[in-house]
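Participant: I'd like to go over a predicted model; first the sequence, then the structure.
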Amino acid sequence: MKLSELLTKIQMLGLERVPPVVFSALRRDWWDRKIRPQESAEVVTPSDVVSTTRLPSGERFRFVSGASRIDLEVEFLRRNVVRLSWGNDKPPLNYALASYEPEAVKLDHQVSAAEYTLCSDDLKVSVLPDGGIRFLDVNQTLLVEMLPPEFCGKASMQRSLLHPTAAVYGLGERAAGLNLRPGSYQFWNTEVGGSYGPGKDPLYTCIPVCLVAQSTGSFLIFFENSYRGSISLSESLEARFEGGMLRYYFIAGTPEEVLSRYTELTGRPELPPRWALGYHHSKWGYKTAAEIQEVADHFEKYDLPISAIHIDIDYMQGFRCFTIDPERFPDMKGLTQRLRQADIHTVVIIDPGIKVDPEYRLYQEGMKGGYFCKTPGGKPYIGAVWPGNTVFPDFTDPAVREWWANQYQYFLEQGISGFWHDMNEPSSLAAWGEYRPSLAMEHVLEGRKGNHLEARNLYGLLMNRSGYEGIRRFQPEARPWFLSRSGWAGNQRYAWNWTGDIEATWEMLKQTIATVLNLGLSGQPYAGADTGGFSSAPSPELFLRWFQLSAFLPFFRTHSSRLTPSREPWTFGEPILTILRETLNLRYRLMPYLYSLAWESAKTGLPLARPLFWIDPSDPGLWGIDDAFMLGNALLIAPILEEGVLSRSVMLPKGDWYSLDSDRVYHGPDRITLETTLEKIPALVRGGSILPLHDGEMLTLDVYPSAENASTGSSAALNLYSDQGDGYPSGDQDWRLDRFFLSYKNGRLHLTRKQTASFPFPYAGIRIKLRGIEASHALVDGKAIPLEAGALHTGLFEEMIFIPPG
């Protein structure tokens, strides 16, 4: 380690933490050496099928390899979803899975000397005598071939032959390109130590799921294995795990279909409270309630919209979890009430590390209940976090999850709206090596028992689950909101993610796009970065361009280290302040669109931010594009990612594309150049879309016709979802869905609306703005209303017909 890096680490951790982090590293290394090394074992692979057994929706195969017996179960859960379980180990604990009932899938079983085949209406699985497996689509096109797996002691390896055109996505949080092939990645949730840049691997949230797009079709593979592992992507896909059953799910279909099926399996995200889709502001270093109030007052002073302020660890009493410092925050409830009066929600950070302190209530209760992770000798494992020596709740124990969930009630009583889970890989600070506890640290694992090799990747997920269940219990009328640094498969059920301690560089600004997109393709639709970067100081231009990008990401927050200069919007002066204000106003104008996308995600599991290939998965020219993205299916965002640049090229998917700021139309597929200014981020609207915008008390519907609609008569829809913004509907009176359709009939553009449920329409009226074509007037439910400057005002309607001039 360089001297400068050492000094920076000491400055970030604080001199008083040097002894605990030194002893933390020593304890970690000492206990790691106590893990019994795996004895040399021969590699075992299936070699011959000796028997088969029919299952309700599948087949069990028994293979032999010398004196070893290896079982394989192939079970269809849906017509295009199949689960394959190798080996004789216990199945994984179902932490990743939602309530999921397999369907009775009608199968055609075919047997020959060359293969045993199971066919549904959508997928064909062929099991070869040596344990190889081929997956084919309904047209008998080979999607992928799995080679026979290899087992060595507790470890397993599965290799798949990839198509030459295959692009691979997902794998959770990665500091790599959108297409992860070629590359090698670890499945090991990791604290990066305060800052990371391009290529850093692993990061905080590793999810063993990959979505593959190729010329012969697309598919998804989810390895349900939480052990430390890795995946290598080259001519083949090679997944390795250090223990546990080799179980994976194979899902065939379009990218949209496979991701929807995957989130049906691992759980759909809940519709968030609407405020969570607004702007969040944070900084590590706000030490008092007075500072928080001053920041809130300045947002009002400078007319900057904001939905939440996050309070970092300085609110705690000696960094003890679930405490509030009585001197620096003497009236937390009063503070949160004042902020709520200004429509600002309060979010507080919570770390899992519990200070070793016999006078501390949580430590006392945890010791009495046996709630902390233990050493192999049975004593609580001691690591180091912000309070110094700490112990770690064992969230794989149901009793611990119940106990931890109870702690949130106090913060709810203080008016806290959201919770920010940090350091939950879990991190144990160390003077050298990985920031983690020992691999030998023991976990209950629902009574099954195991060590950190199996449980580490689950830790953040289960902390989030515990907190979520606590809020649902104590505040059933409100939707929980959690932000988490770590997680695993299924985390979308409980929490959002952010990309951690990212460097403040132009390279990491660009990296943010691919990282957020791959999290979305791993089932996590809500993610974003610390705007401007967490570590070091961005230039005003870099901060502005990052702010413009973040305004179109699902999660929009500014946050930074206490070692960086302040970056509240007003600190940049003019003209940056005015541009930031306009960017914030655009975010809030887009709220009807964002909230409707969130509703769609709750129903389908689809991400809000999507790669360009989402529009046309058959176009290989889009498979690797990671400098632009879609927000929903209507908005194409092409951020400025280089210093001093005022134009950039954009690869357009097929169709018509309108400039968000003008009526200029571009036609894809094509690569075009867009000019811009410091004030603007290049953004295009897809032809055939209706973009809803919130303007004061009015709803503006920007209508973008498509040449394709005109020639084919097809229609495009906007699903506009509305409710009170929080809580859970008890009936049709609590929500509504307005569906708007575009179509051409007899050369005239028709806009129709269909309503479901009866929640009051939350706008005073509707402003229709027609883009790209001209009309003199419109027939609104038969009544002629003239257009002025391409726009008209109306109330709710059923049908609108635009009449061309002349």
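Facilitator: Happy to help now that I have it.

Participant: CA atoms for contacts and neighbours, from now on please.
Facilitator: Noted.

Participant: What is the burial count for the closest residue to Tyr381 other than its chain neighbours?
Facilitator: Distance criterion Cα to Cα, 6 or more residues apart in numbering; nearest residue to Tyr381, sequence neighbours excluded, is Lys374 at 4.8 Å. Residues near Lys374, counting by other Cα atoms under 10 Å, number 22.

Participant: if I pick Lys374, what's in contact with it?
Facilitator: By Cα atoms under 8 Å, 6 or more residues apart in numbering, Lys374 lies in contact with 380-381, 441-443.

Participant: out of those residues, which one sits closest to Tyr410?
Facilitator: Distance to Tyr410 across the contacts of Lys374 (Cα to Cα) is lowest for Pro380, with 26.0 Å.

Participant: Could you list every helix and strand in contact with the longest helix that the chain contains?
Facilitator: Across the chain, the longest stretch assigned as helix under DSSP state H is helix 452-474. Contacts defined by 3 or more Cα pairs under 8 Å, 6 or more residues apart in numbering; DSSP states H and E place helix 452-474 against helix 398-406, helix 408-413, strand 442-443, strand 482-484.

Participant: and Pro20, what element?
Facilitator: Taking DSSP states H and E as the definition, Pro20 sits inside helix 18-32.

Participant: List the buried residues in that helix.
Facilitator: Using 16 or more other Cα atoms under 10 Å as the test for burial, helix 18-32 gives 18, 20-21, 23-29, 31.

Participant: try it against this one:
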Amino acid sequence: MELRIFDAEDGFDLLLQGRVVLRHRADCPAVVIARGQPTIIMYRGNFSIDDQPSDAISPTEWRLVDSRIELCDAGQVAAIVRFEGSALEIKAVCEGYDRIITSFHAEPGEAIWGGGEQMSYLMLTGRRFPIWTSEPGVGRDKTTELTRIMDAEGMAGGDYWNSNYPQPTFLTSRWLAVHLDSASYSVLDFTDPAAHRVEAWARVARFEIFAADAPAGLVCDLSRRFGRQPALPDWAIGGAIVGLKAGATSFDRLERFLSAGAAVSAIWCEDWAGVRETSFGRRLFWDWACGARSDERYPGLRDRIAELAARDIRFLGYANPYLAVDGALFAEAREGGHFCLRQDNDDVYLVDFGEFDCGVVDFTRPETRNWFAERILGREMLDIGIAGWMADFGEYLPTDVRLSDGSDPMEAHNRWPVLWAEVNAQAVASRGKTGDALFFMRAGFSGVQAHCPLLWAGDQCVDFTRHDGIGTVITAALSAGLVGNAYSHSDCGGYTSLHGHVRSEELLQRWCELAAFAPVMRSHEGNRPDDNLQYDSTTDLLSCFARWSRVHAHLAPYARHLCDEARASGLPAQRPLFLHYPGEADLFTVQDQFLYGADLLVAPVIEQGASARTVILPGEEAWRNCWTGEDYEPGVHLVPAPIGAPPVFYRPCSVFASLFAGMAEVLGQ
């Protein structure tokens, strides 16, 4: 594919496979450059970023010189556009200009998706999306009291665009995709129906353009570009991962799950290395080592892990790229030069993570990447039998640190999750366990796909709210899948419990119904486990989790098929409906139901108190209700959805039809 330039009366068009990508006219220049004047405030992973650009130049004149386009203002070259193949590079020539705003051509009614992992909106049309990895916030809705409280307490309320994993990539319903190949701060702006604007905080903006006949082709191309994940291990898709963080008593609680008939593949104890109590709730100690705190919390851990392994149950842990000042590893890391430093002296740069300070491990330094992968993830975790972990955080790199490689922290910030993923993948590979040991991340950016085998959707509130509740994990999986992430899952039961928000029995039941139809099913006790219901709090909840864990395990052959598809084509396990039915424009905005592969359609109940919901069945063939066996014609239906029987349909012609039909028996319907 090659970009081609065509003269127009007062400008030019750049086309790819017959589709206009860039349209420059005297009254509507394709490129604007300016000088940036940013203001950046960070508090505990929450950022306030503002810019007051000045001296903007909108060059209207143009001329083609050899293989480049010169955009001129008053006869002087202001910017240069180069294009080769399907790549496009724009450079600001004027001295001191470090903002480039590029207007890509838009057509009336064009739909837009992408932006990395978005939590609030699958379709991006009509909104701005700053691309900056950060805490997504608590509440994420400026009209709610919870968001207002969290904003007042530390800029922690968030907004619709905040994401652990943003990515400057968008797809359009003309089946084009545009990727900004830069880690700098940027903004995807789709508020103008006449243009798709990308604002880059850089002197050079390089774009990669993709075109395909259908959305599946675009997803295939993007997954190939960013790198495809290894297939998930059999154990991860063959049963539920039970999250417990009660020290050694977690093992006794695990037995209750097993006795209830749960299909359990692993126990996940994020508190394996010790805990501390804070006003936010029970936090981990942030010292990833088998030491005094680990021995106190989990005596004889290595032996307990071996005993579980003999029963085909894995033990999973937790790590993040920070080390607490009061932990055993801090001094070792400081002595080895493994921390980011302050800009004004050689002191370790410390970050307040909420009542305790930590050093930031400097992953721009090769020796440090090797040290963390070998010393911590290798010797302290993999070598004692830990089969996987939550690789948490990655979004917190401050913009005023001094980095070993001399790079600008404003540019390194978005790259940080990718470096963190590389370190985890390096540790797994060093023990020959790629495709067996499994780590999962919430933070990401362009290129994380090549290293991180599994996403999780971050820290949802324990409720049904529109912008921070159970439904956001569907949007997260669908949006991330479009830019090359094959596998996503969530904290079954939610995580964040603050200011009186606690789990209800209904929420825990509905989350089970949703989690069973993700490639990995994993529960979480949340940030305040003592204040909230857990899946083993009552017999009914324990039975609910057990039933849906068996459904998840029953679908393992289908999940393996989806893993094979992901390796071959890059298609994600959970897919927006339009991915397979691109001719049905009404599906472009659907984000509350999804295709699990091509053959299962899942419409989870994500509204509190609902006992029925509207379901869209696409295509031209009937869909069969998994629980009743009733066939439904394509179209819009109001479907009964009592607790225990969410709307799930399958294609009767699927080669997995008998497997799907067997779910009702497994569930006990």
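Facilitator: Received it, and whenever you're ready, just let me know what you need. Keep in mind that what you see is a predicted model, and the values were worked out from it rather than measured.

Participant: Let me see the TM-score of these two.
Facilitator: In this superposition the chains share a TM-score of 0.79, using TM-score structural alignment, normalised by the length of the second structure; 576 aligned residues with a Cα RMSD of 3.0 Å.

Participant: Helices of the first structure, start to end?
Facilitator: Going by DSSP H, the first structure shows helices at 3-13, 18-32, 255-266, 289-301, 332-341, 361-369, 398-406, 408-413, 452-474, 506-520, 540-550, 576-589, 591-604, 707-712.

Participant: and those helices, which is most packed in?
Facilitator: Counting by mean count of other Cα atoms under 10 Å, helix 506-520 has the highest mean neighbour count of the helices of the first structure, with a mean of 26.

Participant: relative to helix 540-550, how tilted is that helix?
Facilitator: 10 degrees (axes from the mean of the first three to the mean of the last three Cα atoms, to 10 degrees).

Participant: what packs against helix 506-520 of the first structure?
Facilitator: Short answer (3+ Cα pairs under 8 Å, 6+ apart): helix 506-520 of the first structure packs on strand 167-172, strand 527-528, strand 609-610.

Participant: Need the distance between the two termini of stretch 385-403 of the first structure.
Facilitator: 21 Å (Cα to Cα, to the nearest Å).

Participant: Run through who's touching that stretch.
Facilitator: With contact meaning Cα under 8 Å, 6+ apart, stretch 385-403 of the first structure is reached by 13, 17, 20-21, 318-320, 352-356, 366, 371-373, 380-384, 427-429, 443-447, 455, 459, 462-463, 466, 470.

Participant: let's see 7 Å
Facilitator: 17, 20, 318-320, 352-356, 371-373, 380-384, 428-429, 443-446, 459, 462-463, 466 (Cα atoms under 7 Å, 6 or more residues apart in numbering).

Participant: now the residues you listed: which count as buried?
Facilitator: 17, 20, 319-320, 352-356, 371-373, 380-384, 428-429, 443-445, 459, 462-463, 466.

Participant: which residue is nearest the centroid of the first structure?
Facilitator: Geometric centre of the first structure, nearest residue: Gln524, 2.7 Å, by Cα atoms, centre = their mean.

Participant: residues contacting the aligned partner of that one in the second structure?
Facilitator: Gln524 of the first structure maps onto Asn485 in the second structure, with residues paired by TM-score structural alignment. Contacts for Asn485 of the second structure (Cα under 7 Å, 6+ apart) come out as 449, 572.

Participant: show me what contacts the corresponding residue of the second structure for Leu542 of the first structure?
Facilitator: With TM-score structural alignment as the criterion, Leu542 of the first structure lines up with Leu507 in the second structure. By Cα under 7 Å, 6+ apart, the contact set of Leu507 of the second structure is 463, 493.

Participant: ok, now how distant is Leu507 of the second structure from Asp463 of the second structure?
Facilitator: Where Asp463 of the second structure is concerned, Leu507 of the second structure sits at a distance of 7 Å (Cα to Cα).

Participant: Then Phe588 of the second structure?
Facilitator: Phe588 of the second structure is 26 Å from Asp463 of the second structure, by Cα to Cα.

Participant: cool, Ala645 of the second structure as well?
Facilitator: Distance of Ala645 of the second structure to Asp463 of the second structure, computed by Cα to Cα: 20 Å.

Participant: which one of the two has more residues nearby?
Facilitator: Asp463 (25 against 20).

Participant: That one: what's it in contact with?
Facilitator: Contacts here follow Cα under 7 Å, 6+ apart; on that basis Asp463 of the second structure touches 469-470, 503, 507.
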